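Colleague: sequence-free structure coming up:
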């Protein structure tokens, strides 16, 4: 598997992995460790490893999950920061790719356009657009399985609503997903539109760079302070072997996160009061709590973490400000608000969210029939109903992405070994008429609601449920029967 990138693979591969980010490298590691006889390639549309952690370059880019759960189960995180910066996460992924040899099986500049399944051959034919120094061309590859590890949002563009009269604004309008290299914000008036994870990361980082920053939000989010360094984890690393210390910290964070999530969903009023009390304690008496009091229940939308409470501390020190209002229109000098106030700005940052996609916008066909992902059910959150030999990695919305990704990657390796032992070529989750559809993600967030028609659905029966629970999934995916009557083999 050390062929030059431009060489065509003469025989069908066992697995084509789409994407060389956290999930794609994790899939390669699982196959290398558990199925060393399998031939795979990673097709990466960009020209670097890292996925999200290479794409996003805005100031302060970091994880919203701790690295003891965002890291791979078999590769301890050795950095000091539990809430790590984007460049550190990218280096971690690169190390993982080097250690496993996955780096030799990546084909950069390979964008998967479509994939067509042929039942007679029991093979996928994948059409790939290759971009390199010679220009663009298309090739086809064949594989037994596809592992879609391309994430859940468009790499081409973020969600960018239009605003009245925005063409009149005399300054720069920037989306965080397309941050200009070398942008100097020192001394500039910057308005960041948004209140989600990107905004609460970006606003303190810009203030530290010397910008005069205002976070403009239509409605507040739940925001809580989280230590950037896990003191207990650091202590265990001093006295215990690193793999054991990492394993114990990982489970500590999994169990604590699971406890707080279940408590918030079962007692939302109590959880809301607790989060607001924490925020009030960080903000002090001089900051108006209406800017941090949402009108929804905790975990109806994602709760935002603030490392060491930097956003709160800067607000208390008046190094930045938060405004809760709606936008009436843009003006040459900034933004006119519905309240009548005007925010002056040199730069406006539209931290307005992601544009969700399904399967990285790869067009699927099964025996010549197009597959509409929005009409499919998702089997155990990993496979699409009636689509053979395809695994999709989709992490948790209430916990670290990698927890579910690890389970999914190891599941594929387990499935391949099971099929080999029995001489099976096809695995497909068959939907029956009695399964009732439910939304894939139970979130009220705008980016989820906008994608409701393209995301697959979950069902009301156990095999079709998306649990958002690592403990339940670990039992079902890692230890459950493969031949469960829903997954059919040929």
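Modeller: Cool, got the structure. Source: prediction; values computed, not measured. Residues are numbered from 1 along each chain as shown.

Colleague: all contacts plus neighbour counts: C-alpha atoms, from now on.
Modeller: Noted.

Colleague: In this structure residue 63 contacts residue 82, no?
Modeller: No: look at residue 63 against residue 82 with CA atoms under 8 Å: they stay out of range, at 9.1 Å.

Colleague: Shouldn't residue 215 be within a strand?
Modeller: Yes: secondary structure assignment places residue 215 in a strand (DSSP: H, G, I helix; E, B strand; the rest coil).

Colleague: For residue 326, give me its contacts.
Modeller: By CA atoms under 8 Å, 6 or more residues apart in numbering, the contact list for residue 326 reads 217, 218, 337, 338, 339.

Colleague: how far away is the fourth one from residue 179?
Modeller: As defined by CA to CA, to the nearest Å, residue 338 lies at a distance of 28 Å from residue 179.

Colleague: Of those two, which one has the most company?
Modeller: residue 179 (15 against 12; other CA atoms under 10 Å).

Colleague: Find the nearest non-adjacent residue to the more buried one, please.
Modeller: For residue 179, ignoring the flanking residues on the chain, the nearest one in space by CA to CA, 6 or more residues apart in numbering is residue 58 at 5.5 Å.

Colleague: Could you check how far that neighbour is from residue 476?
Modeller: Residue 58 is 38 Å from residue 476, by CA to CA.

Colleague: Scan this protein for its longest helix.
Modeller: In the chain, with assignment by DSSP state H, the single longest helix is helix 242-266.

Colleague: tell me what that helix is packed against?
Modeller: Using 3 or more CA pairs under 8 Å, 6 or more residues apart in numbering; DSSP states H and E, the elements in contact with helix 242-266 are helix 67-70, helix 231-239, helix 268-283.

Colleague: Point out the most buried one among these.
Modeller: Of all these, helix 67-70 carries the top mean neighbour count, a mean of 25, counting by mean count of other CA atoms under 10 Å.

Colleague: neighbour count winner among residue 58 and residue 476?
Modeller: Each of residue 58 and residue 476 has its neighbours counted (other CA under 10 Å); residue 58 has more, 21 against 16.

Colleague: the strands in the stretch 251-400 of the chain, which residues?
Modeller: Taking DSSP state E, counting those that start in this stretch as the test, the strands found in the stretch 251-400 of the chain are 304-307, 320-324, 327-331, 334-337, 342-344, 347-350, 363-366, 369-370, 378-379, 383-384, 390-392.

Colleague: In addition, the following structure is provided for comparison:
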């Protein structure tokens, strides 16, 4: 490992030629900021830039600005391992942005971030041992080039510009307003409006209580129910520890372990005792719902617990809106939009002034960047993952993909640890190139889809399987392990087992 103490500086790119950096990080959200912290801490003499297509930091927390936007994971595990979280367990989007701002300021990362820089293509040359990255800057469409020894993709996993929007029958007849949470108009006034929110996931559960007090009425229209969990806004243990004036970094680590253990147990139960977990989730909701509420119809999913993400409803605020009559739930299919609302399969018409399409997003493979290796286009569906961190046959490239069932950042920290260990290994070997490569003994390996539907089958995953890379039937060509397994597996992963070829 290098010993230089002064961080490397990166000059603003000029149009006259490509700018070279040791490491190029794509994405200035939670993953990219975390990767930059670990890189700078362990390799302070390596130059790097962070490129982001958006006009500010934060990724999803900058894109999503709908009312009530908040985390659907606790912030003690969603926050970084290295940066104590001092607020409530569930936090608003603005609070998370403030937290990221503190990391950027404390690590002086602002000088390395280039906003309005959209990566469009990345080409690897084995002869030159580097990537050439094509970038479009700002609204001017100025074309720039960066070159880098190592490409670290931290752009997240969905398309920020094009949310998933089903084309319903009669949509063009509707005289009201249709909005998607990912593209929320900041001047939208819902006072006295009848609102129908289509969807049953975390976004709908977050949005409805936030607008229910303002709107005349909010109807949650769902084709099928989701599982919900209604934890307190702040863990009682956090309250106790702060009353005892325990240092914040101790409190952070204790709560981080407590929440991780809780969700590890839920993940275990979802696989080993799904009926028991289903009963627990249903029973926990009953006291929060209106009397005589049809929990079987409106809150009993068609899938086992955690085949899709469990939506977090802190303090049960969604259910409070139902009890107060400010919101209601209709479980049915959409027959057609009408001039004044939506007619569902039963024939009932839901009157609406505003329809919110909380229908999810479109998954994106590496930001839809075009990749080539030595002049040959990379077809990701023909390749397999290496531990959910690298891709077979693609040199000097790593990516961050978090957990579905646990907080994203728990895995982002683990991935950064392994990538930095990979840098150490390359340095020790005098290698300038590392390529995940299938071994002869992997020739008979069964190729499996990116996500096994029996494991995780959310709509946005199933819609996008065809554009995503695959996994194998054995390590290290698998991914989507649970956190309890990976926290033991990744720190000990053998980087010299023959699946990584160094040159």
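Modeller: Looks like it came in fine. Please read all numbers here as calculations on a predicted model, not as lab measurements.

Colleague: hmm, back to that, neighbour count for residue 63 and residue 82 of structure 1, which is higher?
Modeller: The residue with more neighbours, out of residue 63 of structure 1 and residue 82, is residue 82; 24 against 21, by other CA under 10 Å.

Colleague: To which residue of structure 2 is residue 434 of structure 1 aligned?
Modeller: Under the alignment defined by TM-score structural alignment, residue 434 of structure 1 corresponds to residue 444 in structure 2.

Colleague: any idea how far residue 257 of structure 1 lies from residue 397 of structure 1?
Modeller: Relative to residue 397 of structure 1, and taking CA to CA, residue 257 of structure 1 is found at 12 Å.

Colleague: let me redo that: residue 358 of structure 1
Modeller: 16 Å.

Colleague: Just tell me the aligned range of the longest helix of structure 1 in structure 2.
Modeller: Aligning helix 242-266 of structure 1 against structure 2 (TM-score structural alignment) gives residues 248-272.

Colleague: and that stretch, how far from the chain's centre?
Modeller: 19 Å (CA atoms, centre = their mean, to the nearest Å).

Colleague: how close does that stretch sit to structure 1?
Modeller: Taking mean CA distance after the TM-score superposition for structure 1, the mean distance separating stretch 248-272 of structure 2 from the aligned residues in structure 1 is 1.1 Å.

Colleague: quick one on the thing from earlier: so residue 358 and residue 397 of structure 1 - more neighbours on which side?
Modeller: Neighbours were counted for residue 358 of structure 1 and for residue 397 using other CA under 10 Å; residue 358 has more, 21 against 16.

Colleague: wait, that one sits on residue 452?
Modeller: No: using CA under 8 Å, residue 358 of structure 1 is not in contact with residue 452; the gap is 10.5 Å.

Colleague: returning to what we had before: nearest to residue 164 of structure 1 among the strands of the stretch 251-400 of structure 1 would be which one?
Modeller: Closest to residue 164 of structure 1 of those, according to CA to CA: strand 327-331, at 4.7 Å.

Colleague: Give me the mean distance between the closest one and structure 2.
Modeller: By mean CA distance after the TM-score superposition for structure 1, the fitted strand 327-331 of structure 1 averages 0.5 Å away from its aligned residues in structure 2.

Colleague: for that strand, which positions count as buried?
Modeller: Under the neighbour-count criterion of 16 or more other CA atoms under 10 Å, strand 327-331 of structure 1 has 327, 328, 329, 330, 331 buried.

Colleague: Tell me the one among those residues nearest to residue 471 of structure 1.
Modeller: For those, the nearest to residue 471 of structure 1 is residue 327 (42.8 Å; CA to CA).

Colleague: Counterpart of the closest one over in structure 2?
Modeller: Using TM-score structural alignment, residue 327 of structure 1 sits opposite residue 334 in structure 2.

Colleague: who's in contact with that match?
Modeller: If a contact means CA under 8 Å, 6+ apart, then residue 334 of structure 2 has 168, 223, 342, 343, 344, 345 as its contacts.

Colleague: Check residue 49 of structure 2 too.
Modeller: Shown in contact with residue 49 of structure 2 (CA under 8 Å, 6+ apart): 10, 21, 23, 24, 25, 112, 113, 114.

Colleague: Report back the residue of structure 1 that's furthest from centre.
Modeller: The outermost residue of structure 1, judged against the average C-alpha position, is residue 340 (37.6 Å), by CA atoms, centre = their mean.

Colleague: Check the alignment and tell me where that residue lands in structure 2.
Modeller: The equivalent of residue 340 of structure 1 in structure 2 is residue 347 (alignment by TM-score structural alignment).

Colleague: So that match versus residue 397 of structure 2, what's the distance?
Modeller: Per CA to CA, residue 347 of structure 2 is found 53 Å from residue 397 of structure 2.

Colleague: do residue 355 of structure 2 as well
Modeller: The gap separating residue 355 of structure 2 from residue 397 of structure 2 is 42 Å, by CA to CA.

Colleague: likewise residue 106 of structure 2?
Modeller: Taken as CA to CA, the span from residue 106 of structure 2 to residue 397 of structure 2 is 27 Å.

Colleague: of these two, who's got more company?
Modeller: Comparing residue 106 of structure 2 with residue 397 by other CA under 10 Å, the one with more neighbours is residue 397, at 23 against 11.

Colleague: Counting neighbours, what do you get for the equivalent of residue 470 of structure 2 over in structure 1?
Modeller: Matched to structure 1 by TM-score structural alignment, residue 470 of structure 2 sits across from residue 457. If you count neighbours by other CA under 10 Å, residue 457 of structure 1 ends up with 26.

Colleague: I'd like to know how far residue 457 of structure 1 sits from residue 94 of structure 1.
Modeller: In terms of CA to CA, residue 457 of structure 1 sits 33 Å off from residue 94 of structure 1.

Colleague: Can you show me the helices along structure 2?
Modeller: Secondary structure of structure 2, counting by DSSP H: helices at 30-42, 60-63, 75-78, 93-106, 202-212, 236-243, 248-272, 274-285, 295-298, 317-323, 408-429, 459-462, 483-489.

Colleague: Tabulate these (JSON lines), appending distance to residue 138 of structure 2.
Modeller: Below are the helices of structure 2 laid out as JSON lines (distance: least, CA to CA, whole Å):
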{"stretch": "helix 30-42", "distance to residue 138 of structure 2": "20"}
{"stretch": "helix 60-63", "distance to residue 138 of structure 2": "17"}
{"stretch": "helix 75-78", "distance to residue 138 of structure 2": "30"}
{"stretch": "helix 93-106", "distance to residue 138 of structure 2": "22"}
{"stretch": "helix 202-212", "distance to residue 138 of structure 2": "29"}
{"stretch": "helix 236-243", "distance to residue 138 of structure 2": "43"}
{"stretch": "helix 248-272", "distance to residue 138 of structure 2": "38"}
{"stretch": "helix 274-285", "distance to residue 138 of structure 2": "47"}
{"stretch": "helix 295-298", "distance to residue 138 of structure 2": "45"}
{"stretch": "helix 317-323", "distance to residue 138 of structure 2": "39"}
{"stretch": "helix 408-429", "distance to residue 138 of structure 2": "28"}
{"stretch": "helix 459-462", "distance to residue 138 of structure 2": "29"}
{"stretch": "helix 483-489", "distance to residue 138 of structure 2": "38"}
